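Chemist: Here is my input, please return the structure:
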Amino acid sequence: MYLKTLLLLTLLTSPLLVLSQERESLLSRKVTLNLHDTSIEDILKRIETEDFAFTYSAEVFDVKKRVSLNVKDETIGNVLEILFRGQGMECQQLGNKLLIRKKRVPKETVPKSDTTKRETTSTPPIKTSVQKVVSPVIEKEREETSVTEAKKETVTSAITEQSSKSTIGNSSPSTEALVLENSRAEYYQEERKQTKTVVAAYENYTLASLIFVPIYEVHPRVMLPIEFKGEIVTEEVPQKEKEPKPEKPAKDNKFRMNLAPTVGYSEIGDRDAIVLGGHLVYNPTKNFGIGVAGKGFLTRNEPDTELGADYSYSGGYGGLLLEATLFPDKAFHLSFPVVFGLGEVMYNSLQPLTGLNTIEDQRTIFVFEPGAYLEMNVIKYLRVGFGATYRDASSANLKYQSTDQPILDKNGLDGLSINIMVKFGIF
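Modeler: Sure thing, here's the model as predicted:
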């Protein structure tokens, strides 16, 4: 008795009911965890090993709930009780898996109450003996027969008395006939009543094998529970494990766009050059963007002995931009833009005082420029990036008009640019 009471108190007070006869093998294992602001799903994955795993449904409890946990050499059972305290969960070991589900309440035995006893005593049971069922009917028939015989004797005596009176001469023949007819009518009327009474007595009975069983109309409210003396033991049948449904990835319908000005340094024709530009990009996803980009460049002026003035290289290009981004939600991430475009390069001399621009030669170029940037998320709508791009330009073949000597060969515009970028937009 003491052991049963102790077991019942343990089951009622434990926040996480563990239903397994082999719980010593897995739930008694000890783990050490020091996690801060971590989801329950990640904590369960930390506890899992190669020889066992947890199984559960994401609809039973909030797997994304974030908690902090710091335990040292604590059993897995106690760790689960801490995680699901107050949530009415239980854990059951099935082979090398631990099933986490909602606690199930065992069925209770049928209570015995005074009301049931009173209903049992007030409602007579079905008689199983032929003698007990038929005997009341026989007794009733005997009583009715005795009453009928007494009435017959009364009617007979009345008829005899009337006949005697007629013999004496106290009544006329018509009066004697009337009295006799009334006596006969009363007799037959009484016989009919007795016949109807007997028929009504057997109206609710039917002849069954060996016994007469009364037929009652079924009323569910008055049906009594079967009295059972003993304890009802329920054995829980283990159910098949239900694999959690894979979560469908949510559709990303967020609008994203950014504008990024850039400034950089490069070398063109063995001269230092400054490169200014920017791009406008639409991002259908966080990891990919498509847009337009453009850049302009200008080298420092150097004297040209053949032309007798200071000349420089200048020009620009623009076109389609494709950009891939890795780990966009991290504080530091990488982006890889690629530009396909057309542009123009010229060899000219610009006099700032007079505004006179003398162009010696100019060419149309096709540019392919890949690059790589290391970006940092500063605030929600601002990013800063530092990186490099390589400019591959074709047909940059500039010549002197007078001598047809080359000024800049076809590969003279190719080169590396070091850039700083600032992005403004919705990411």
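Chemist: alpha carbons only for contacts and neighbour counts from here, please
Modeler: Noted.
Chemist: mind checking the longest strand of the protein?
Modeler: Identified as the longest strand of the chain according to DSSP state E is strand 356-379.
Chemist: and that strand, which residues are buried?
Modeler: 360-377 (16 or more other CA atoms under 10 Å).
Chemist: Next secondary structure element downstream of that strand?
Modeler: strand 382-394 (DSSP states H and E).
Chemist: Need the contact partners of that following strand.
Modeler: With CA atoms under 8 Å, 6 or more residues apart in numbering as the test, strand 382-394 has contacts from 365-378, 410-411, 413-425.
Chemist: one more to line up against the first:
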Amino acid sequence: MKKQVAFLGIILISAFAPLMTQAQNSAEPETLFKKGDPISTENLGLFIAPSFGFTQMDGAGAALFNLRAGVSIKDQISFGGYFSTSMNDIKPQSETVPNVYMDYWTAGGFAEYTLNASKLVHLTFPVYFGYGEVQMDNEIGDTGLGEANFFLVEPSALLEINLLKFLSLNAGAGYRIVGNMSYRNFNQSDLSGITGYVGLKFNLF
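Modeler: Modelled structure (predicted):
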């Protein structure tokens, strides 16, 4: 019986050996990532973009520093995060307490669409969405006047000029839309408004 089983095994191996060899020699199946090949970054870019903003809040002038960083896809669609903070002492017109000023900051994300990034001069449209805070303060610290938080959306339009392959200059404006909030003698309508921007964009790769 054992001899018969061994003989049957030899016959099966002989019959299927050509099929096994053919399968090994056939083309490998297509896969998204090939073994040993790095993931292609040809269409991806990383950038950082500092800028200065100039606006009004409750009738007072405000200078802002804005920093954003993100990833671009085919130099057309970008997304990432940002942080913006006031640089000067903002003094709202409605404030009645003397010798105090307002601090302002926001942070969140952004999405951006760029038209013809390879052209010397082109347009780009970032939209910011984030969370922010305003607080009255003085030179010695918190005055106990509280604070207020809010959400905002700010669509913007910038004219961008390619200075170098990795560096561009931009200028434009955005409109800050602040969600429902109330603080001291002003509300979201006094905090919303147009911001003018001028800045640089560094393409890291």
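Chemist: number of nearby residues for the aligned partner of Lys119 of structure 2 in structure 1?
Modeler: Taking TM-score structural alignment, the alignment pairs Lys119 of structure 2 with Lys330 from structure 1. The number of residues packed near Lys330 of structure 1 is 11, by other CA atoms under 10 Å.
Chemist: quick one: Lys330 of structure 1 and Asn253 of structure 1, what's the gap?
Modeler: Distance of Lys330 of structure 1 to Asn253 of structure 1, computed by CA to CA, to the nearest Å: 21 Å.
Chemist: Ok, Val67 of structure 1 next?
Modeler: 30 Å.
Chemist: Leaving out the residues flanking it, which one is nearest to Leu350 of structure 1?
Modeler: Distances taken as CA to CA, 6 or more residues apart in numbering place Asn357 nearest to Leu350 of structure 1, at 4.4 Å, with adjacent residues excluded.
Chemist: contacting residues around the one you found?
Modeler: 348-351.
Chemist: repeat for Gly109 of structure 2
Modeler: 79-82, 128-130.
Chemist: Apply 7 Å and report the result again.
Modeler: Gly109 of structure 2 sits next to 80-82, 128-130 when contact means CA atoms under 7 Å, 6 or more residues apart in numbering.
Chemist: hmm, back to that, need the counterpart of the residue nearest to Leu350 of structure 1 in structure 2.
Modeler: So, by TM-score structural alignment, Asn357 of structure 1 is matched to Asp142.
Chemist: sorry, back to before: measure the match of Lys119 of structure 2 to Tyr205 of structure 1 for me?
Modeler: 88 Å.
Chemist: Regarding the aligned residue in structure 2 for Lys423 of structure 1, what is its secondary structure?
Modeler: Per TM-score structural alignment, the equivalent position to Lys423 of structure 1 in structure 2 is Lys201. Using DSSP: H, G, I helix; E, B strand; the rest coil, the structure places Lys201 of structure 2 in strand.
Chemist: And for the closest residue to Ser349 of structure 1 other than its chain neighbours, the neighbour number?
Modeler: Spatial nearest neighbour of Ser349 of structure 1, excluding adjacent residues (CA to CA, 6+ apart): Tyr311 at 4.5 Å. As a burial measure, Tyr311 of structure 1 scores 21 neighbours (other CA under 10 Å).
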